[in-house]
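> Would you be able to build a 3D model of this:
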Amino acid sequence: MTIATSSPPILATEQRFVFPILMSWEQFKALDVLLGKTRSVRLAYLDGRVEIMTLSAEHETIKCLLALLLGLFFLEKDISFTPTGSATLEAAEKGTSKEPDLSYRFGEERRQKDSPDLAIEIVFTSGGLNVLEYYRRFEVSEVWFWEDGVFSLYHLQAGGYQQIEQSDLLPDLDLALLSQCLQMSEEKEALKFFRASIRN
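Purely as a prediction, here's the structure:
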């Protein structure tokens, strides 16, 4: 795969490609500027390795529905939060740049935090670079992956991320219910069903 100097084609399905050569931070930022107007393409950088990923409509639908469902949960449970969306976590000195699909900050000091407490990845195309390593360098407390209808959760500990069964940040959240709603065919009904379920 080559990168053209004009706008690259927008692909219908999601794909990942890791560049076979190492790039300096300056080269990566130049590529980032080059692709800056291509909204369907996302770049990530880790110690000289660069990954480019296209985003499908299905990916974006799940991401937006998940954000709505979590918003309902926060409202119903009176949880104070700050959504930070896909805000880029980036630092040359850390050797990394990454955009989560969704991210959130919690707690009284949430607006003053540099990094989110929770990052979420919607996975349709696996492989590529070590996603958890990106977030470890920014000390993100929890990372969730949603893949094939199942959530996998990881909590940051002294030795790195450890897989957990239930969120430490959101212990009352029913992940099976959340996943069920993400797979419903009608988004409006999914929201209504989720709201009714968490109110009971």
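
> switch to C-alpha atoms for all contacts and neighbour counts from now on
Noted.

> so how many other residues sit close to residue 198?
By the criterion of other CA atoms under 10 Å, residue 198 has 15 neighbours.

> whoops, residue 8 was the one
The number of residues packed near residue 8 is 14, by other CA under 10 Å.

> Another sequence for comparison is provided below:
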Amino acid sequence: MVLTLATPISEIELVPSNALRLKDVTGSGYLALLQELGENRSTRLTYSNEIVEIRTPGQLHEVINRLLAAIILTLADSLDLVFNNLGSTTFNRADLTEGIEPDSCFYIQNVDIANSSASKLAVYKALGVPEIGLYSQGNLTVKTLTADGYSDVENSLAFRIVSAAQLNGWLKLGETGTDLTMIQAVRQEINALNET
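Have a look, this model is predicted:
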């Protein structure tokens, strides 16, 4: 079945936490879609194997995204690491027919927050992203790129002194407390680790 849209894609509204999949989209069609949607939007796109997924994050998704971003920025600052917060920038490579907009992206690390993120690992691998933080069903796993794909690791490449268990503990604190309480806990723990 072929569906032709008479409404411009920019006028279609998605309910938060939902996604729209478009099949048989060429690379040039994907780039035209990005241009049509523009940069000032709440949706995020993934393009792989001629399928475009347009998703709109929900409230819980955004809360976790912001908490993880605050943790990463606090860690980078506390550990004196050079970093750039690139937000949910669009990544495309001309030589690949892949593209993705992570929930948050840092020069030192990408973080993708979505229940369906595991299916996007092939896109990150094709783009050569060395480390991914994958949040699913209330748990953050840290994955690093190997020759065979992504593997779970206990400690981040970007923050070697921080374990996935610590990151999950800080996330839980951020979910039950305030952002400030969580940031203070991260700084206090990193300062203690640096003193040893």
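
> The longest strand belonging to structure 2 maps to which residues in structure 1?
Counting residues, the longest strand in structure 2 under DSSP state E turns out to be strand 139-146. Strand 139-146 of structure 2 corresponds to residues 150-157 of structure 1 when matched by TM-score structural alignment.

> How far does the matching stretch sit from its chain's centre?
In terms of CA atoms, centre = their mean, to the nearest Å, the gap separating the centre of stretch 150-157 of structure 1 from the centre of its chain is 13 Å.

> cool, stretch 167-182 of structure 1 as well?
If you compare the mean C-alpha spot of stretch 167-182 of structure 1 with that of the full chain, they lie 16 Å apart, counting by CA atoms, centre = their mean.

> In it, which residues are buried?
When burial is assessed from 16 or more other CA atoms under 10 Å, stretch 167-182 of structure 1 yields the following buried residues: 167, 173, 175, 178-179, 181-182.

> cool, stretch 2-14 of structure 1 as well?
Along stretch 2-14 of structure 1, the positions that meet the burial threshold by neighbour count (16+ other CA under 10 Å) are residue 14.

> How far does it stretch from one end to the other?
Stretch 2-14 of structure 1 has an end-to-end distance of 17 Å (criterion: CA to CA, to the nearest Å).

> which helices and strands does the longest strand of structure 2 pack with?
For strand 139-146 of structure 2, the elements it packs on are strand 131-136, strand 149-153, helix 164-176, judged by 3 or more CA pairs under 8 Å, 6 or more residues apart in numbering; DSSP states H and E.

> Present these as CSV; the columns should include distance to residue 70 of structure 2.
Listed next are these as CSV, based on distance: least, CA to CA, whole Å:
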stretch, distance to residue 70 of structure 2
strand 131-136, 14
strand 149-153, 21
helix 164-176, 10
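
> name the element residue 191 of structure 1 belongs to?
Following DSSP states H and E, the helix or strand that holds residue 191 of structure 1 is helix 187-199.

> So what angle separates the directions of that helix and helix 175-182?
Between the axes of helix 187-199 of structure 1 and helix 175-182, defined by axes from the mean of the first three to the mean of the last three CA atoms, to 10 degrees, the angle is 160 degrees.

> Next, the mean deviation of helix 187-199 of structure 1 compared to structure 2.
Taken over the aligned residues, the distance from helix 187-199 of structure 1 to structure 2 averages 2.0 Å (mean CA distance after the TM-score superposition for structure 1).
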